[in-house]
Structure formats: structure tokens, C-alpha cells
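Visitor: the sequence isn't on hand, but the structure is:
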């Protein structure tokens, strides 16, 4: 349902949600279900579930160049092409059309369409614990979180029950259990590694990855077909996305107006009432400018885009950006490290074993470093491992079977090779004030908006952690009897893990934070920010589940406050 009426009455809603990705879709659904008339603004094109997944059912041979990006792709999309392939390129922006300034190397991966990056996310879902929520306060780093696990526990359960997460209960205090659907079975080599890890170090454990892929039909979606083609969009609704779940649920209420092709330039502010009144929008098809009005505004455009909107929303009251009395807006940018790990081959074992289908998940090794205060490792916080085991296939073998042909050559290629395991560490990034984003005062995009500048670097703590990741991954494979172990450390700039967060952090003190414990801007009570920009620290877990839980919690609070007349 698209709108173009310029009259203020027709352009007024109970709530405006900016951005339709993971958290924006949740905000739209929650507010609509609570009876509010909601305008959902998306700067990109519309993507309808099922009908707008053009590559979802294509075979490998249907791609002219296979899954290889062309030299032209790499030239025109030097950042996005590090993440996309011909199978999902259409869900990523074009770098030439959407430039930004890298003051230090940073990969800003973006999907400008209805559904945002919920169409291409990794789908791993893990709760944060008080080990994460209390770390800043205990270590004297940055500021304390204004909430603890007990504040979010019920909202984690609420979100998990809706989206459907496969997993196993493990009773680990630093990785709280959730509401799980049945998990896929680990394969034989993953079980082999699990048993070895348990034998050599009881503080380490290998578990099933917890992932938003449905092992059974859930809420009218799925089940997952085990095709492992998720980034193309799933016509079965086998994994959670805004397009398959929250946006259809919001539309079903009759309370949602969805407007794609709408770039929000700034938030409108009434200095007399000390509240936001709405937003200004550029229609990217017509280049017309519109204003829309509402009682509350949820800003969920994704970390860097959200903060760019806030920074661009200046007034005499907020000359340095909307709600930026603390001077923290744009600072404390974080992204997990994912630069190190190991690969190994298990020869002469389980040669009579194989697997069926292509699971969308593998295994997960929860954080085991710095769980106690006395480890003295030379770095703070910790990391997890994500990985999978499989048998070598023809593509792996073809690299070293050369100058052969005929029947024997075919047999070598088509006979499964030995079992292998690949594992990579996801490390926590500390919140540094110097890691930041800002707006250029000179360069602008084609809509006349200032370009984003990003100044980010991993520091000594992250680099020491990466070294430890490389060491422990090789150690675990060696202990399990793997051979030809390749422990690797890539050179990957910030942003490469696509877990950017921070820049508009929550906090108890308005002097040191942008948002309060309910994700309200401290001095503008009718504006909420619940995407990754609100994060105070990063943990090592994939963060999207936390964004969704925070969003559901903030929506519940916002509607209650609206009914009470407090906002």
C-alpha cells in the first residue's frame, strides 16, 4: 500500500518505523498488533515473499559463470562483491551508487530493499548473558549496560517462540538456553570432534549451532528444505526474514502502510514540545520530498544508516545531531572479528559414513576464554567458534588431481574423499570511542545527503584474541587426530563480519549515552532506536536475536507509555 497524498492529515500515523530489516520488521509487527497505525519506510525497492526471489530455485549450471563474480563485479562493487555471488547479488547495494568514505578500511555491507539484510543474514541466534551485560562495569571499560539478562530474558523467549530456532539445551550459564525446535543431528566427524574436545578440556564444549531455520512447520512457514540456499530468499519460509514473517503479520492487521523507495533524511523536531513530530523523506523514484507525521518514531535503519539519520537531524536544540547531548553519537563502533581459525583432514576414519541433504547449520563452540577473572591471557573478553564437518567432494579433489583423464579420473573425482572440519572464531570487539562514523561536511551523495565517513580499526586486544583463536583451533583439531592442519589468519578489515553495532549506545546517564534502558533517546521520549546502534558492548555471539528482543521490549514499553500519555 503506497501513499503519495501530501496533506498532513493523510500523512499522519500513530507510529513511523524507519527501516524494514530484522529489527524494523519486528517494530512494525509489534506496533501494528497493538493497534497502532504504522508507516514503515524503506529506502530501497519492494521485495515480496516468494515472488521476488529470482534465483531461489536455479541450479548451479543455470549461472553462466557458475558462482564466480566477474572482474567487472569486483571493479564496480569492491566492497559488496566480497560478500555476494551471482546467486544473491540482487540483494546487495551497488557500491558506485552508494559511496561512503573509508578513513581506515571498513567494509560496509548493505541490502537496500524491503527486508533489508534479513534476506541474507547468517541466521545464528544466541542470547547474551550477564557475563556480557556486566563486563564493561567489571572491567572499567566504556559504560555499563543499563539492563541485565533478567530484563531481556522473557523477550528472548517471546522472540524465539515466534521466529523458530533449532538448537539444544546445554545449561551453560554464559550461553543461556532458549525456546528451541529440534536440532539437526551433528554428523559423525562433528561428533568425533565434540568427544575429543570434551575429553581434553571439560571447560570447552561443542554444540549444535542455534539457527533460525525451521526443522518443522512453524507459524505457517517451513520447514527448511535443507537446500542451504538461504541467501537467495526462501520461497518455503524455511528461515526467518522480515519478508516471510513479520511484515506479512503486520500487513495482516490492516494497520500497516509500507512505503519503499523512501530515504529518510532527518527527523522533525518540535522544540516547544520537546518531541519528534515525524520525518522528512525523499522519494527515490520521483525525487520529491515529503513529510510524514506520527506520535512515536522507531529508527531501525541498521547501525550506520540509523546514526547517519540522527547526525543529519540537526536543530538549534541538537546542533550536533539528534539526541546527541552526550557527544557519543557516532562513536563506539564495533564489529566482531572473524579472521582466524583452522582446517584439518581426518584420514582413514568413517569412510563408510556420509550425510543426507545440506544442513543450513553446523556446530558452535561457545566462549571458553576469560570465563573467570584469573586467566591472565593478555586480552579481555572472548570468542566462539563456528564450523562444520564434511567429506571432500570433487571440487576439493580437482585441485590436486591433475593431468589425468578417463575412467580412473572420474572414479577419483566422484568417490567421496576423507572427512574434514573447518572452524573459524568470532571474537568480541571492545567499544572504543575512537572507532566512529561521522558525516562529511563536503562530499554528498546523489540525493544531496552528506556521505558517511568511517574511521575504525581493531586494537591490541582484538589482535591478541585473533592470535589465540588461531592457536586454539589448531590445538583442538590436532588433539582430535586431524592431519594437514591449516591454521589461518586472514587480513580482514572491520565490517567484514557484518555485525556492525554501537554508535548510539544505551546507558543510565544521559551525559555518557544516547538512549535509556528502554531504547528511548534520553531527551526525546517519543523516539526509539532498537537496531545494532544501541549496543553498549558486542559480546562474541551473533547479535541479531538481541536486536529483536530489545525491539519487542521497547515496543511494549512505547505503547504502554503512549496509552498513559507520557509520550
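Guide: Yes, it's here. Model, not experiment: these values are computed from the prediction. Numbering: from 1, shown residues only.
Visitor: for the rest of this, base every contact and every neighbour count on C-alpha atoms.
Guide: Will do.
Visitor: am I right that residue 39 sits in a helix?
Guide: No: secondary structure of residue 39 (DSSP: H, G, I helix; E, B strand; the rest coil): strand, not part of a helix.
Visitor: then this one, side by side with the first:
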């Protein structure tokens, strides 16, 4: 008994954070800085800042397959290999699909990191605030449930996380795209400036700005500014974009209050029915398959939307036979993602004597302009655009059967200026878009897997027509030539913005979490990653996860000190 008691004491912390990605890293930082002893659990291997970015400085010709993946890798990564994020330059950062399979009722592309830092190493870094337009939409349109917060509740926390993370951008005074605490913006190139001028003069209420991005334009918090290499997904040895490794993890480590434990797959949260609270987690060592219990007063679940949902669904007890905090019937439902891969491209003339500096790791942004005010389309909500202008490179000659000095000389010159606009549209929270626990199909460690059943529906399909045609209309109005539209198809998961399966809400009967990301039914468990989202808006969501996490951590520690969740 003494041995067991001592072991439990050694495995006890003030707080446990599950997952070390964007939100998990923030949870670890905030909780440790507030004096709590924190155990940060990550299923993947450790990746040390700088040292383990093994491909960050490689030239294209140093990759055996020039960045492409092999047939063998396609077999071990049947889902990840469908699209560009998983490639030879960063393939070691991603999970092996065959080790942790999932089932698709309908196609769903699930991109899962398998490293300390999670997808904070590979993310696109676009960082936009949600506005009251987004927080109020569900209530006004009687869709899903009402957000339990409004912009005023989260605005100070947007300020807080932006100041630490370092977000570069331009202030535009657009009510539905609130300005933030920005570092100096990156510069639009000559074609983008010209297109901006034409769009804003010919279309009332439409704006084009430089992307608001978590890349530094000046040294910040001991990190160097962006080197304009555009190799971010390999890991940045300069620390020039926000990631767990470059930002939140060093801050948490500095406190002396953090224990980081990689190779730690959380199978379930331990719930004490007599105390009506969670007491800890059960962890499987992914290298040895050994199982260990760890204990804490509060638990933050930040395993990325579907990883978090799995942990909650698999945390079964007499009180919660369908998963921890599941009495509302909403756990696992309302899965959302943005739909994209649609828009238009065109050619710009008159700029052949101009070029741009470096490889800017950022593009332009056109915020939502549909269904604002009195306008009514045949769909609800809206979309924004990302994209940019650039000149064709020498690779334009790859498909040509050219040879000789003249051919090479021609390819040494910058090619045609082109500009692309890609729409990112909002997906509504549909109850039937869901994930379920599959107890028949097990992963490498004997755990159940997920069945994913989600699709874009009629509202999204109607929206896509405008996403394509509006892009072409704006490029044509800006004077671009040979404008062509495209729709490359979009399936849930592709945008890597999955969210919504443990939504926030005002009523425990219709939502999983309250206004502070706290489980309605288990007061010492918090969920602050994408699973908490009540609606998707059309902006990239990661900045909102950061702000919600910092806010929830502040609340959790105050409640802990008051004895309300001890």
C-alpha cells in the first residue's frame, strides 16, 4: 500500500494538459506561469527547437525525391498522402495512418501530427479574430445553439495572445474583422496593390489587405524576424513564426513548473463518481505499451478536435456511459471544417519590369462581404479569400520539350505575373456531421478508433458558386486577363480546421462546455481546442483557440484557488 501511495504521489500534479499543439502549448504556459505544477502529455515524439528541424536548411536537390513521397509512404499514410501537407520535406512530423486508422462514412481527410508541438510546426499561421457577426449568427438565425460569449468577452484575450505570439498585419477598421495588436505588416507586391486599388474603388464594402500572419516582421520576445524563405512547414530555426517550440514551451519551461512527457497516448480521463470530478488520466507509452495513471486537480484536453473528442468518448463510466460530459447528446456531433479549393486566377499585364523581395510566407486576405447588412443570398453566412500575386518560375518550362541555350535563357527570366483568389467558406454546425467510437477496429495500442461521418451540404454548395464567380468578377474588374475559374473539390478535413464536436453553449442540455470552456458536468475538465467551437465563421480559427485557452486557464486557476473545483 505504501508503494502504491508513493507511486500515486509521484504521479500527481496540479494540472494535466493533454496535447502540446497550439492550444495545449498555451494551456501549459498559462498554468505554469500561474504557479501550477503541470504535466504536459504528447502522444508523439519529442522535437527540440532548431536541433530537430532536420530539413529546414536543405536545398531542393538534397531531397531524394525532390519533395515528393514514395509509393511505400502512400501505403503507410493512405489518408495523409491525399494532399500536399504531408510531403518529403516534413514527413517525419506526421502520424502513420496505419498505426492509428479511422473509418470514413464519407470522405474525411484527417491531418494528424505526431510530435511535440503538434501542428503548430506545420500550420498556415493565418491569424484572424472573430467578431460579433460570428458570435451572434447562430442565435439570430436559429442555427445550432448560441455562443455563450460575445466579442467583448474575448477581445482582451485576443490582445493578450497577439502580443505574446507576434502577429503581423495591417489595421483596416473593418467592423466584422476586428483589428489587433499587430507587428508591422508585410508588404503587398505591385500587382496586389493594383488589384487592391481596383477592387476597393469598384466594389463598395470589399477590402483587400495583407494576410494577418503569425510570422514576425521584427525581432520579438527573443525570436528573430522572418527570413522570407517560405519553408515554414519544416520548422523554423529562427523562431520567426509562432509555434509551441519557439514560443509557449520555452515560457512554460522557464517557470520550472512543467514536466513534458512525449510518447504518451491518453486513452481516457479517470472519473470519480463519488466526488463527481475527474481525478486523472490513463496513459499508454507508445514505445513500450505500458500503462500508467497520472493524477491532477484540473485537466485541459487539447488533443486537437478529433483527438480530444476521442478521449472524451472513450472516458466511460456508470455516470457517463457515452463519454465524459456527454449527457447533452452533443458530444461528437456538429463537426465543421471550412470548404475551399475554389476561386479564380488571372494574368496581370504592365508589370514586367517589377519583381518582389524574397519568398513571402504570406498572402493577401479579402474578408467576408456577403450576407452583411440587408443583403440576402440563397445561402446564409459567407466566405473570405486568400491568395496572392507572383511571377511564374523556371518550373513553367518543365512540361515543355525544350532544349538548348535559348530555352534556358528564357527560363532564367521571370515569367508571367498571375494572381489567384481562393475562397474559404463557412460550414454550418450540422448535428448529423459526427464522429463515433468504433470498438471493433482498434489502433496499434489496442484502443478503439473513430468513425467519421461528415459532409458539406446544400448551404455550402450554394455558397461555392459565389466563391468562384465573385473571385473572377473581382479579377476582371481589376483588369486581369485570361481570368479562369476553378473548383478543385473540397471535402471535410482538407482545410485542417476541423472543429465543433464538444461545443460551448449556455444550456447543459444542448452543449458540452460553458462560457469558460469548462465541461458543464465535470467542473475540473476544460476543452479549449477546436472541439469547443459553436460555429465555424469563415476565418482561420487558431488565434481564437489561443485566446480561449488563455481565458479558460485564467478562470480555472481562480476557481481552483476559490476551492470551487478542488
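Guide: It's in. Nothing here was measured: the structure is a model prediction, and the numbers come from that model.
Visitor: what about the helices in the stretch 151-300 of the first structure?
Guide: 188-200, 247-252 (DSSP state H, counting those that start in this stretch).
Visitor: again, but for the first structure
Guide: Using DSSP state H, the helices of the first structure run over 22-33, 71-76, 130-133, 135-139, 149-163, 188-200, 247-252, 303-312, 394-397, 407-414, 460-479, 544-564.
Visitor: where in the first structure does stretch 443-451 of the second structure fall?
Guide: On the first structure, the counterpart of stretch 443-451 of the second structure by TM-score structural alignment is residues 445-453.
Visitor: once aligned to the second structure, how far is the top strand by length along the first structure on average?
Guide: Identified as the longest strand of the first structure according to DSSP state E is strand 289-299. Superposed on the second structure, strand 289-299 of the first structure shows a mean distance to its aligned partners of 0.4 Å (mean CA distance after the TM-score superposition for the first structure).
Visitor: what are the buried residues along that strand?
Guide: Buried residues in strand 289-299 of the first structure, counting neighbours by 16 or more other CA atoms under 10 Å, are found at 290-299.
Visitor: about what we covered before: now render the helices of the first structure as CSV, adding mean neighbour count and distance to residue 172 of the first structure.
Guide: Shown next, in CSV, are these (neighbours: other CA atoms under 10 Å; distance: least, CA to CA, whole Å):
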stretch, mean neighbour count, distance to residue 172 of the first structure
helix 22-33, 29, 27
helix 71-76, 13, 43
helix 130-133, 19, 11
helix 135-139, 15, 17
helix 149-163, 17, 14
helix 188-200, 17, 14
helix 247-252, 20, 34
helix 303-312, 24, 30
helix 394-397, 14, 37
helix 407-414, 12, 42
helix 460-479, 19, 20
helix 544-564, 20, 18
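Visitor: what is the burial count for residue 304 of the second structure?
Guide: By the criterion of other CA atoms under 10 Å, residue 304 of the second structure has 28 neighbours.
Visitor: residue in the first structure paired with it?
Guide: Using TM-score structural alignment, residue 304 of the second structure pairs with residue 302 in the first structure.
Visitor: excluding covalently adjacent residues, which one is nearest to its match?
Guide: In space, and not counting its chain neighbours, residue 302 of the first structure is closest to residue 531: 5.9 Å by CA to CA, 6 or more residues apart in numbering.
Visitor: show me what the longest strand of the first structure is packed up against.
Guide: Applying 3 or more CA pairs under 8 Å, 6 or more residues apart in numbering; DSSP states H and E, one finds that strand 289-299 of the first structure contacts strand 12-18, helix 22-33, strand 275-283, strand 524-529.
Visitor: including distance to residue 198 of the first structure, could the ones you listed go into CSV?
Guide: Formatted as CSV, these follow (distance: least, CA to CA, whole Å):
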stretch, distance to residue 198 of the first structure
strand 12-18, 46
helix 22-33, 35
strand 275-283, 54
strand 524-529, 41
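Visitor: what lines up with residue 106 of the first structure in the second structure?
Guide: Taking TM-score structural alignment, the alignment pairs residue 106 of the first structure with residue 108 from the second structure.
Visitor: please apply the same query to residue 469 of the first structure.
Guide: When the second structure is aligned by TM-score structural alignment, residue 469 of the first structure is paired with residue 467.
Visitor: contact partners for its match?
Guide: Residues near residue 467 of the second structure by CA atoms under 8 Å, 6 or more residues apart in numbering: 342-343, 383, 422-423, 425.
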